[in-house]
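Engineer: A structural model of the following input is requested.
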Amino acid sequence: MPLCFTFIILRKAFGTIETGAFLEALGYQGVPTQYIKIFRELYSNFTTRISPFCDDITIDVRRRVRQGDTVSPKLFTATLEDVMRRLEWDNMGVRVDGRLLYHLRFADGIVLITPSISQAERMLADFDDACGKIGLHRGRQEEDNEHQPPCPPLQHHGSPCFDLRLGDLGVT
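Structural biologist: Sure thing, here's the model as predicted:
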C-alpha cells in the first residue's frame, strides 16, 4: 500500500493561539467552568506599566498562550485536539488494524498519514484553514528545514527513491 507522510511544523505555536480558541477548547473537553473562568480572568485585562523618564505609561498586554508557563503545553494540546476533532476526515488516512489512522502529533508538529498525495493536499488545506481560524500557522518550508542537516538520497534495495517535500506539492 502506498503511503504519503506530510510533516507539519507549527510556527510559534504557543504564542499565536487566540485566547478564545483555547478557552472554547477547554469547554468542549469538559474542563469545569470555574477553571475556564480563572483562565479567562488571567488572560484578559492584563496590563503592565513602564516609567521612561519618570512618566508612567500603562500598556495593555494582549496575551496568548505564553511560552514558559507550565500550563502552556496543556492549553496548546487541548486547542490542537479541538482543531483535529472538528476536521471532517472520517474517510481519510490509512487503515491500521481496522481503524483509520490519519495523523500523529508531536509537541508543535504533526505528521499527516495518507495513501495518496491528493488526499494529503486536501487534508493540508483543511488543516491550514482550521488552524488559521484560531491563529495557528505552519512554518515555512525554509524554517522547517533550516536546522536539519541535508539527507542522503533514499535507497531501497540499492535503488534510489525520491525524497518528496512540501515544496514539491506546491505548498509554501
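
Engineer: Please make it C-alpha for all contacts and neighbour counts, starting now.
Structural biologist: OK.

Engineer: packing partners for the helix or strand harbouring residue 113?
Structural biologist: Secondary structure assigned from DSSP states H and E places residue 113 in strand 109-114. Counting contacts by 3 or more Cα pairs under 8 Å, 6 or more residues apart in numbering; DSSP states H and E, the secondary-structure elements packed against strand 109-114 are strand 4-11, strand 103-106, helix 117-132.

Engineer: got the residue ranges for the strands in the chain?
Structural biologist: Secondary structure of the chain by DSSP state E: the strands cover 4-11, 47-50, 57-60, 94-96, 99-101, 103-106, 109-114, 137-138, 155-156, 159-160.

Engineer: one more to put side by side:
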Amino acid sequence: MAAELCAAAARLGARPEARRGSRPPIASLDRFHPIGRSTTTRLEVPVENGEGFRAGRGWLASEAWGCRVAEGGGRLAFALSLEAVTSSLTLAVRLVAPHRIGCSVTIGTVTGNLAPDERRAFLCPIEPDASGSVSVCITSSPLPGSALSSCGDRVGIEGFKIRHGEAD
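Structural biologist: As a prediction, this is how the structure comes out:
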C-alpha cells in the first residue's frame, strides 16, 4: 500500500496541473460537468467528477448530488481548449435552492432569484482569457424576510455546462 501511495504521489506531482498556480482543469463544451462527491476508489481522482472545477475555499462539503456554496461564495475555475474559445460562450449552472428559504443568486454578471426547493439553470455569458481559462464567482443571499439557519440553507450547485452562443 505504501508503494502504491508513493507511486501515485510521484505521478500526480509530475503532472503540470497538480502544481500550484497552474492552469485549471479543462472543461468540455456541450457536456454536463457534475460537481458532486467523487465515488471513485482510485488514488487519482478524475477531473470528470467535477471536484477539480471547484476553486478556493468557498464550498461546503460535497454531497452525492452536488455541493453547496459557503458564506462569501464559491468559484468555478476551468479552462477550454483554444479551439473551443469563441467570441460568445454561455455557462449554464444548474442550481438547487435551499429547502426552507428563497434566495438571490449571482453567477458572474447575472443575478436572479430561486424559490425554496427550486432547481433551475442560470445562464451566464463567459469570456475566457488569452490562455482559455475561465473563473466565475457564485454567491447567494437569503431573500428579504428570510434568514439562514443551517448549512442546508445555502444555494447548491449540481453542475455546469458550457455552450456556444449567447445567454438567452
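
Engineer: Superposed, what's their TM-score?
Structural biologist: For this chain pair, the superposition-based TM-score is 0.25 by TM-score structural alignment, normalised by the length of the second structure; 65 aligned residues with a Cα RMSD of 4.4 Å.

Engineer: re earlier: give the buried residues for the strand holding residue 113 of the first structure.
Structural biologist: 110-114 (16 or more other Cα atoms under 10 Å).

Engineer: would you list those in CSV and tack on distance to residue 20 of the first structure?
Structural biologist: Converted to CSV, these look like this (distance: Cα to Cα, whole Å):
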residue, distance to residue 20 of the first structure
110, 22
111, 26
112, 26
113, 29
114, 31
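
Engineer: Looking at those residues, which is nearest residue 33 of the first structure?
Structural biologist: residue 110 (29.5 Å; Cα to Cα).

Engineer: Test my guess that the closest one contacts residue 13.
Structural biologist: No. In this structure, residue 110 of the first structure is not within contact of residue 13 by Cα atoms under 8 Å, at 11.9 Å.

Engineer: Can you report how many residues neighbour residue 22 of the first structure?
Structural biologist: 25 (other Cα atoms under 10 Å).

Engineer: show me the contacts for it.
Structural biologist: Residue 22 of the first structure sits next to 75-76, 78-79 when contact means Cα atoms under 8 Å, 6 or more residues apart in numbering.

Engineer: possible to save those residues as TSV with distance to residue 155 of the first structure and neighbour count?
Structural biologist: TSV is the format used below for those (distance: Cα to Cα, whole Å; neighbours: other Cα atoms under 10 Å):
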residue	distance to residue 155 of the first structure	neighbour count
75	41	21
76	37	23
78	39	21
79	39	25
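
Engineer: Could I get those residues in a markdown table, plus columns for distance to residue 128 of the first structure?
Structural biologist: What follows is these, written out as a markdown table (distance: Cα to Cα, whole Å):
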| residue | distance to residue 128 of the first structure |
| --- | --- |
| 75 | 19 |
| 76 | 16 |
| 78 | 18 |
| 79 | 14 |
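
Engineer: Among these, which lie within helices?
Structural biologist: If you go by DSSP state H, the contacts of residue 22 of the first structure have 75-76, 78-79 in helices.

Engineer: quick check, nearest of those residues to residue 160 of the first structure?
Structural biologist: residue 76 (39.4 Å).

Engineer: Relative to residue 131 of the first structure, how far out is the residue nearest to that closest one when sequence neighbours are not counted?
Structural biologist: In space, residue 76 of the first structure comes closest to residue 14 once its chain neighbours are excluded; the distance is 6.3 Å by Cα to Cα, 6 or more residues apart in numbering. Applying Cα to Cα, to the nearest Å, the value for residue 14 of the first structure to residue 131 of the first structure is 13 Å.

Engineer: So for these two, which sits in the more crowded spot?
Structural biologist: residue 14 (22 against 19).

Engineer: Which stretch among the strands of the first structure approaches residue 37 of the first structure most closely?
Structural biologist: For the strands of the first structure, the distance to residue 37 of the first structure is smallest for strand 47-50, at 18.5 Å, taking Cα to Cα.

Engineer: Which strands or helices does that closest one pack on?
Structural biologist: Using 3+ Cα pairs under 8 Å, 6+ apart, strand 47-50 of the first structure sits against strand 57-60.

Engineer: Just list what the strand it packs on packs against, helices and strands only.
Structural biologist: strand 47-50.
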